[in-house]
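Novice: Next comes the sequence, and after it the predicted model I'd like to discuss.
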Amino acid sequence: MTEDQEADPTLVRNQPALRTSSGRIWLVAGGVFLVLCAIPLTLVLMSPGAARPMAWITLIATMLLYAGMIAVRLGAADHARRLRWLAVLMLGMAVVALAGLTVCTMIAWSRVP
């Protein structure tokens, strides 16, 4: 990597959240994201239907990824590696939640006459 690339603040790897953060903001953002994902999943769980198992799987997987974020934040010694892992786990939460909610919606809509 050249010196110009390292000084360029627009590069993804040069963002402050991946360089200077303590990791607390990732936990806050992940917790808010988990709550926001849990709301529609809880609504699916409260309604009868075939989408309930998928909602459980999605909710549990999202909670496990958040627990992984907590474990990484508390356990990882290398600062840069810790922040990268927190970002990856947050993206994983987003992918799991989006896929799970999409499948729940497809299941629910497949029952509509």
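Specialist: Here it is on my side, so go on. Just so it is clear, the structure is predicted and the values come from calculations on it, not from any experiment. Numbers count the residues shown, from 1 in each chain.
Novice: all contacts plus neighbour counts: C-alpha atoms, from now on.
Specialist: OK.
Novice: Next, the spatially most central residue of the chain: secondary structure please.
Specialist: When the chain is reduced to its mean C-alpha position, the closest residue under C-alpha atoms, centre = their mean turns out to be Met93, at 2.3 Å. Put simply, Met93 is helix when judged by DSSP: H, G, I helix; E, B strand; the rest coil.
Novice: Contact partners for the closest residue to it other than its chain neighbours?
Specialist: Excluding the flanking residues, the one nearest Met93 by C-alpha to C-alpha, 6 or more residues apart in numbering is Thr62, at 5.4 Å. The contact partners of Thr62, by C-alpha atoms under 8 Å, 6 or more residues apart in numbering, come to 34, 93, 96-97.
Novice: Also Ala76?
Specialist: With contact set as C-alpha under 8 Å, 6+ apart, Ala76 has these partners: Arg82.
Novice: swap in the one 10 residues further on?
Specialist: With contacts taken as C-alpha under 8 Å, 6+ apart, Leu86 has the following neighbours: 23, 26, 69, 72-73.
Novice: Go through those and flag which are in helices.
Specialist: Using DSSP state H, the members of the contacts of Leu86 that fall within helices are 26, 69, 72-73.
Novice: Among those residues, which one is most surrounded by other residues?
Specialist: Met69 (26 neighbours; other C-alpha atoms under 10 Å).
Novice: quick one, helices of this structure?
Specialist: For the chain, the helices defined by DSSP H occupy 3-7, 24-46, 52-75, 79-110.
Novice: Second structure follows, compare the two:
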Amino acid sequence: MSDARDKETGSAAHGTDPTKVTHQPALTTSAGTLWVVMGTLLLVVSSVPLIGLIALRSGPVRPVAIAAGVLMLAFTCVILVARFAVQRGPRRLRIMAASMIASAVVGVLGLLICLGIERG
């Protein structure tokens, strides 16, 4: 079954459907500044509970919180390096998006592991 867009322009059939996630400006033509800002904001917001765990807890929670914080910082650094070292285009934006997603996943998993250690 095809939609009207296929019949009129054929764009969806040729892989240039502008409604696909991979064709959004944030992943195709953006300069990457938004990824830098949002990645840094994610790091700052996620650091608050991690720093609290590092400062106020001891035992096995502390190294997990430190590791999560260091990994998140590393992924944020990848975003910054990609912004200035990789040629403008979809490749740079995908690297930045993947790094931000990885940073968020590490932050959530790190906090969940710390929670499990505290409750265990």
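Specialist: Nice, thanks for sending it over. Since the structure is predicted, the reported quantities are computational estimates derived from the model, not experimental observations.
Novice: Could you provide the helices of the first structure in TSV, with additional columns for distance to Asn14 of the first structure?
Specialist: TSV is the format used below for the helices of the first structure (distance: least, C-alpha to C-alpha, whole Å):
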stretch	distance to Asn14 of the first structure
helix 3-7	7
helix 24-46	16
helix 52-75	20
helix 79-110	11
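Novice: Would you mind finding the match for Val81 of the second structure in the first structure?
Specialist: For Val81 of the second structure, the aligned position in the first structure is Ala71, judged by TM-score structural alignment.
Novice: and which of the contacts of Thr62 of the first structure is nearest Arg13 of the first structure?
Specialist: Met93 (19.9 Å; C-alpha to C-alpha).
Novice: So what does the closest one match up with in the second structure?
Specialist: Alignment note: Met93 of the first structure maps to Ser103 in the second structure; criterion TM-score structural alignment.
Novice: From Gln87 of the second structure, how far out is its match?
Specialist: Relative to Gln87 of the second structure, Ser103 of the second structure is positioned 22 Å away (criterion: C-alpha to C-alpha, to the nearest Å).
Novice: Likewise for Ile51 of the second structure?
Specialist: From Ile51 of the second structure over to Gln87 of the second structure the distance is 35 Å, taken as C-alpha to C-alpha.
Novice: higher neighbour count, these two?
Specialist: Ile51 (15 against 11).
Novice: Spit out the contact partners of the equivalent of the more buried one over in the first structure.
Specialist: Residue correspondence to the first structure (TM-score structural alignment): Ile51 of the second structure is matched to Thr42. By C-alpha under 8 Å, 6+ apart, Thr42 of the first structure lies in contact with Ala55.
Novice: Contacts only, for Thr76 of the second structure.
Specialist: 36, 39-40, 43, 99-100, 103 are the contacts of Thr76 of the second structure under C-alpha under 8 Å, 6+ apart.
Novice: on that earlier part again, so which of the helices of the first structure is nearest Leu18 of the first structure?
Specialist: Of all the helices of the first structure, helix 79-110 sits nearest to Leu18 of the first structure, with 5.5 Å by C-alpha to C-alpha.
Novice: Now do that closest one against helix 24-46: the angle between them, please.
Specialist: In terms of direction (axes from the mean of the first three to the mean of the last three C-alpha atoms, to 10 degrees), helix 79-110 of the first structure departs from helix 24-46 by 20 degrees.
Novice: buried residues in stretch 46-62 of the second structure?
Specialist: Buried residues in stretch 46-62 of the second structure, defined by neighbour count with 16 or more other C-alpha atoms under 10 Å: 46-47, 50, 53-54, 61-62.
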